[in-house]
Structure formats: C-alpha cells, structure tokens
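Asker: For reference, the sequence and a predicted model appear below.
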Amino acid sequence: MTLRLHPLRRLCVAGLAGLAAGLCVLPVAAQPFPSKPVRLVVPFPPGSATDTVARAFAQVLAPALGQPVLVDNKAGADGALAGQEVLRAPADGHTLLFGTNSPLAVAPAMKKTPPYDPLTDFTPVIDIGRYTFFLVVHPSVPANTLAEFIAHAKAHQGTLNYGTGNTTGQVAMAQFAALSGTRMTHVPYKGEPQALTDLLAGRLQLMVVSAGPSVPHIREGKLRPLAVTLPVRSAALPQVPTMAEAGLPQFSITSWAAVVGPARMPAEVVERLNREFTAAMARPEVLTVAERQAFALTGSSPARLGAFMREQLDSYRATLKAAGIEPE
C-alpha cells in the first residue's frame, strides 16, 4: 500500500524537515566563544621573558573568558615551530601565538623560503609591548664601557664568545659586530635562560639579554652592563647609557611581543580577545610582572598591529642586509 500525502501536507513535511535541519546546525553556528580552554603558544622555553609575561596574562584572562588559559611552550627553529603550530590550528580563537618579533619578523626575514608569511597567514589581535635588552659582559672582561670593550675585542679578534637564545639577540649581536668592527664567536642556544647560565659561569663573555632575567644579576655585580638597546635609558637601570650615548648611534633594534591567531579568525572573536587583553593590561597582576621585566605595555587595535608587523618586517630585512646577514 502506498501512502499518498496531500500537496499541502507534503509542503508542511518538507518545511518541518528543513526547520529541523536548521535547528541541528544552529547550536554549532551560534556557539559562544570561548567554548573550551584557550591556548597561548609561546615560542620560547619556560622562564624566558615572553613566557613570564604570557603566564601573567593567562592568569588574568582565565576568569575573564570563563575558560582555562594555558601556556604551551614550543621553542625551536627561531620561533617558527610555534608559528606553524598556530597557523595549523582552527581559526576559532582557541589557539593563539603569544609571539615576538622573532617568529613574526626576524625569522621570516632571515629565510629565503620562510615556513609562513606573517602578514597573510595570521590574524593580528593585539600589540602587547616592548622589551628592554642590555648589552652585558661577564665581570672577568676588562671593560667598563662600550668603548673599552670594543678596544678589547679588537685586540683579541676571534677569541671572545657571545651567546644568543633568540633571533633578536642574534640580529643585535651581528649588527653590533658589523658596526664596531669586531669579530667574535657566536654560540647559539635553544633559549635565553640557557645562554644566560653560561654567561654567568664565564663560558661566554658577552650577550644581548632581556632585562627581566638579567637585572637582578647586574645589581648583584654578576654581570656588567655596557649599554641598553632602547633609544632612551631604562628606568630599571637608569645609569646605563643607550647605544647611541655609548658611541654606536647607528645601532637600532626593536623587540616586541604581540598576539596573533590563525588566518581568517571571526571578527567578533578578534574583537573579544582584543578587549580582554586590553583590560588585562590594567590589572596589577600583569602590571607587576611587566615592571619586573622592564617590559613596556602598549596595546593596539588589530589593524594597527597588522600595519606595525609590516613595518617591522621591512625594518628587519634592511637591518639584516646592513649587517651582512644573507637569508638562508
């Protein structure tokens, strides 16, 4: 027996079926953000300046977002491992790169065929701030000023060792060597903490190091600062001259942190994240850590961060060329 439906009934059944299908889709499409833990991928090991700042933000963001905010350290390949981890993630805002100029400007500028394009493969969320770096030497080095160190290095060409734990340090030291006419041995490390350990032990003589982990050692006399890489003196150590004041006005390096996500993130998710990160910058938990790290919080719109990243990529390419560093 064949059941025949009246045309009107067939229309109603079809309509109900379509409505049911629509209702099945709605919960997914209207799913609020965040619906699960948010992951901040950091391109440096635990204990680094970026890791410390990221963990301060994670602590504040978790209750604001109503979900755990986890810090995931993915060090290696000049930050590219962390960048690739994020660009492969779903573009839903639950996986973000708490990155720096290393993976977002320096590493791409140093590669002939970079693993990603920072300007098209990521969604800008917010500019976090600027790092302070010091050029420091081990106390055994007979130099109290930058001029004295340059003279010492020229008298001992090729015998001094410097370490780097990130591409910022690598570019800064290459630029310093080119401008000062010195030749030293580069010892690369996986992260800044490991390089700093060897500097304190005297296995290295020189390093460009971030303020957070180095300032306590400087105050204790375990490291001697020669200059700060900022265009102005640092409030953390106001007695330390800038590179320009110390005799190298051509030296220029900017180290920064920013949050980006995979390409094509929903605008409303980007807006929510930007709003929450901005609010976190006013919280004492973040301000205290930033002050301890001599890290200047900035904040920005997503659009401004995108423009800044483009400016920085061009700037680092020019710096690398001037320092004689060819893309690999």
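Answerer: All right, it came through fine.
Asker: Could you use CA atoms for every contact and neighbour count after this?
Answerer: OK.
Asker: can you pull the contacts of the most centrally placed residue in the chain?
Answerer: Closest residue to the average C-alpha location of the chain: T100 at 1.7 Å, with CA atoms, centre = their mean. For T100, the contacting residues are 50, 255-258, by CA atoms under 8 Å, 6 or more residues apart in numbering.
Asker: Filter those residues down to the ones in strands?
Answerer: 256-258 (DSSP state E).
Asker: Can you check which helix is longest in the chain?
Answerer: Ranked by residue count and defined by DSSP state H, the top helix of the chain is helix 7-29.
Asker: and stretch 304-314, how far out from the chain's middle?
Answerer: Relative to its chain's centre, stretch 304-314 lies at 14 Å (CA atoms, centre = their mean, to the nearest Å).
Asker: thinking again about what came up before, what's around the closest residue to the residue nearest to the centre of the chain other than its chain neighbours, how many residues?
Answerer: Computed as CA to CA, 6 or more residues apart in numbering, the closest residue to T100 that is not its neighbour in sequence is A257, at 4.1 Å. A257 has 23 neighbouring residues, counting by other CA atoms under 10 Å.
Asker: Repeat that for L305.
Answerer: 21.
Asker: which SS state does it fall under?
Answerer: helix (DSSP: H, G, I helix; E, B strand; the rest coil).
Asker: Could you pull up the residues touching it?
Answerer: Going by CA under 8 Å, 6+ apart, L305 touches 124-127, 258.
Asker: ok, residues contacting stretch 134-151?
Answerer: Applying CA under 8 Å, 6+ apart, the external contacts of stretch 134-151 come out as 152, 180, 182, 199-200, 202, 204-211, 221-229, 246-247.
Asker: What residues of that stretch count as buried?
Answerer: Judged by neighbour count (16 or more other CA atoms under 10 Å), stretch 134-151 contains these buried residues: 134-139, 141, 143, 145-146, 149-150.
Asker: In addition, the following structure is provided for comparison:
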Amino acid sequence: MGTVFGVTRRAAVLGGAAVGAAAWSGGASAQDYPAQDLRLICAFPPGSGADVIVRYYSERLRPIIGRQVLVENRAGAGGNIAAEYSARAKPDGYTVYVHSGSALAGNMSLFKKPPVDVAKAFQVVATINRQPFMLVVDTKKPWKTVAELTAHLKEKGDKASYASAAPTGTVMGEMYKVISGVKALEVNYKNAVDSLNDMTTDVVDYGMHDPVFSLAQAREGRLRILAVSTGKRLDANPQLPTMDEAGVKGMDITGWWSAQVPAATPRPVVDQLAKWFNQVTASEETRKFLNSFGGDPMIETPEQGQARLVKDVEAWKEYVRVAKIEPQG
C-alpha cells in the first residue's frame, strides 16, 4: 500500500480526517472560520516568479478574509520541501499551498521517491490559471525563430547548453531535444533569476523558463521569447507562436496554478477557501495581472481541480517517458 510519513496512506487519511472532524465538532461551524491568520506556502524564494503570484494572492485575500494572509517561502528540492511541509500541516485551512499544480503532479515522476503522494495528500480548493513555459534567448543573439535556434544548436552539437529552474522547464527542454534532434546539456538553477547572467554572457545558449520571469526580462529587453509550450496560443500573448507551430511537432505542455490544502481538511473550509480564491481570480485586476505574466485565468470547482491534478499525475508519467528523463534520487 505504501506509506506517508511512516504510516500507511489509509491510516494517514483516516487519522487526518478524524483530526479534521474533531476540530469541527463541539458546535464549530463554517462561520467560525477563520479564527486566526492564514499562511500561503510558496515553493520558491522571495523575488521568484512563483513568489510574485503567491504574494499577489495574499495581498488580495486579506481584505476579503479580514485576517492577515502571510507568505512563507519553503524553497528547495523542486518544490518537494514545500509540498511535504504543507501536507504535514494541520488540516484546518490555515496553511494553504499555492503552487503550480502541473509541477506538483510532475514531481511524482521526476523524483524516484517523492515525499508525498500528491493526489492523496492534497485537496485542490481552487485553480488559478493556465500558462505556458517559454523558450527564451539573449536579445543580442541573432535567432528570431525556433528553427534558426535549432539550426545553430545542431551545428554546435553536444557543446550546446540550456538553462532551466523548474520541472516543467526540464520536461520542455528534454522534449525539445528529443523531437528536434538537438543535443544540449541542461544546466539547472535554483531559480530563473540565477540563470540570467549566464544566459546573457554565452555560458548557456537558451532557456526554458516560466512566463513570469520570461516576460519580465523580455519587457526589459534582455531576453527574446521564441515560442510557448502550450498546444494552443493563449489570450495573454496571442502573438507568441507555440512550439508545435514553430516546428517542434507534438509538444503540448500546459502549466496551471492552484491552491491546495491537506486532504483531510473539512469540506466547509475547502468551500470557503474556494469562494475566496475564486473571488480574487474572477476580478478584472487579476485577469490583467495573470495576462501580464503569460497566463489566462482559470476557475474550476474543487472537484474539477482535483480531477485535473490526478489526470496530470498520469500525463507526467508519459512526459517523462517520452523525454527519457531519469528520475532524481
């Protein structure tokens, strides 16, 4: 059956459910929540693209909830540290993991021993957006299209290299290599910002990065976006071609963000959190914010979000197989 934190998954779920039920017994009701401040857990350091999104939601949730909504950064291990920390949290709705749901699903296949079975350890309360990853190059380089970059990389052979800083970037990079025949070494960074100097000083040839970082650097004139990973263009940046359109046939990697809590969290809390997050996501201000960072708003029910997570866990098994990625220890 497997274990979660040293106990069987069934025992963990049943035990957590008992804790959740106990917390809501004795006359407690949804009206009593929240009785204290909330914490949003971020899997990457302050200043990262992930941190920008998490802090945006924390600021917009405060006036709605009437409580402080703090951001706690738990960086490292491609999100596994934050995921395990969040899954261990008391299932009372005061610790919410705001992260890329697609990356959360991907880590189940990208690591040999992921710390938790995410589809069982978490309940998605709200989806936030859908977004691409982006293929970027230094603006000083002559390549204006993916085809031009691919031709250059093939000439360079195994001396080529690229930057990544997230699981989705790794998969996008490996799939690009498999489909196009490029041979390039992946250079993995703690976060995308750390790769910028190397990308603009010829240390690496290109990067596979999140849209928050990529678009910010494109606006500053440092990086040029050649294509996006999604199968279809997004409303946020309809002028950007997909990798499939650019000749990397068959690539369709759509990232999405969500808020999740420990699986045993009582349903009244899940519903209340969903209402709050959806209220923020539905605003015109948030649409513009998400569009500015390459994403389109996406509002789904907790059931739909959970089904998406489960589906992505299976999809990432195939991504990793096709990309021939060896899971990390």
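Answerer: Thanks, I have it. Being a predicted model, the structure only gives us computed values, none of them experimental.
Asker: related to what we said a few turns ago, buried subset of the contacts of stretch 134-151 of structure 1?
Answerer: Applying 16+ other CA under 10 Å to these flags 152, 180, 182, 199-200, 202, 204-211, 222-229 as buried.
Asker: In strands, which of these appear?
Answerer: Among those, the ones falling in strands (DSSP E) are 206-210, 224-228.
Asker: just those now: which is nearest R283 of structure 1?
Answerer: Of all these, R283 of structure 1 sits closest to S210, with 22.8 Å by CA to CA.
Asker: Excluding sequence neighbours, find me the nearest residue to the closest one.
Answerer: Nearest non-adjacent residue to S210 of structure 1 (CA to CA, 6+ apart): F133, at 4.2 Å.
Asker: can you pull out the strands in the stretch 201-328 of structure 1?
Answerer: Taking DSSP state E, counting those that start in this stretch, the strands of the stretch 201-328 of structure 1 run over residues 206-210, 224-228, 256-262, 296-297.
Asker: Next: the stretch 1-150 of structure 1.
Answerer: 38-42, 69-73, 95-100, 122-130, 133-137.
Asker: Surely G93 of structure 1 is in contact with G261?
Answerer: Yes: checked against CA atoms under 8 Å, the pair G93 of structure 1 and G261 is within contact range at 6.5 Å.
Asker: neighbour count winner among the two?
Answerer: Each of G93 of structure 1 and G261 has its neighbours counted (other CA under 10 Å); G261 has more, 27 against 23.
Asker: separation between H217 of structure 1 and R224 of structure 1?
Answerer: 9 Å (CA to CA, to the nearest Å).
Asker: And for L206 of structure 1?
Answerer: On the measure of CA to CA, L206 of structure 1 and R224 of structure 1 end up 10 Å apart.
Asker: Next: I218 of structure 1.
Answerer: Counting by CA to CA, the gap from I218 of structure 1 to R224 of structure 1 is 6 Å.
Asker: just G47 of structure 1 next, same as before
Answerer: 22 Å.
Asker: who touches P46 of structure 1 in this structure?
Answerer: 52, 73.
Asker: which one in structure 2 is aligned with it?
Answerer: Under the alignment (TM-score structural alignment), P46 of structure 1 pairs with P46 of structure 2.
Asker: One more: F251 of structure 1?
Answerer: By TM-score structural alignment, F251 of structure 1 lines up with M251 in structure 2.
Asker: For its match, which non-adjacent residue is spatially closest?
Answerer: Distances taken as CA to CA, 6+ apart put D244 closest to M251 of structure 2, at 5.7 Å, once the chain neighbours are dropped.
Asker: count of neighbours near that neighbour?
Answerer: 17.
Asker: Pull up the gap between it and K232 of structure 2, please.
Answerer: D244 of structure 2 is 9 Å from K232 of structure 2, by CA to CA.
Asker: Next, show the common contact partners of the two.
Answerer: Shared contacts of D244 of structure 2 and K232, counting by CA under 8 Å, 6+ apart, come down to D252.
Asker: how about the residue nearest to M251 of structure 2, what does it touch?
Answerer: 231, 250-252.
Asker: Looking at structure 1, which of these hold up?
Answerer: On the basis of both residues aligned by TM-score structural alignment, their matches' CA atoms under 8 Å, what survives of the contacts of D244 of structure 2 in structure 1 is 231, 250-251.
Asker: Out of those residues, flag the one nearest to S109 of structure 2.
Answerer: Checking the kept ones among the contacts of D244 of structure 2 one by one against S109 of structure 2 (CA to CA), the nearest turns out to be M251, at 18.2 Å.
Asker: Do I have it right that the closest one meets E174?
Answerer: No: counting by CA under 8 Å, E174 is not a contact partner of M251 of structure 2; they are 10.9 Å apart.
Asker: So which of the two has more stuff around it?
Answerer: E174 (24 against 20).
Asker: helix/strand/coil for that one?
Answerer: Classified using three-state DSSP, E174 of structure 2 is helix.
Asker: next one: L185 of structure 2
Answerer: Under three-state DSSP, L185 of structure 2 comes out as strand.
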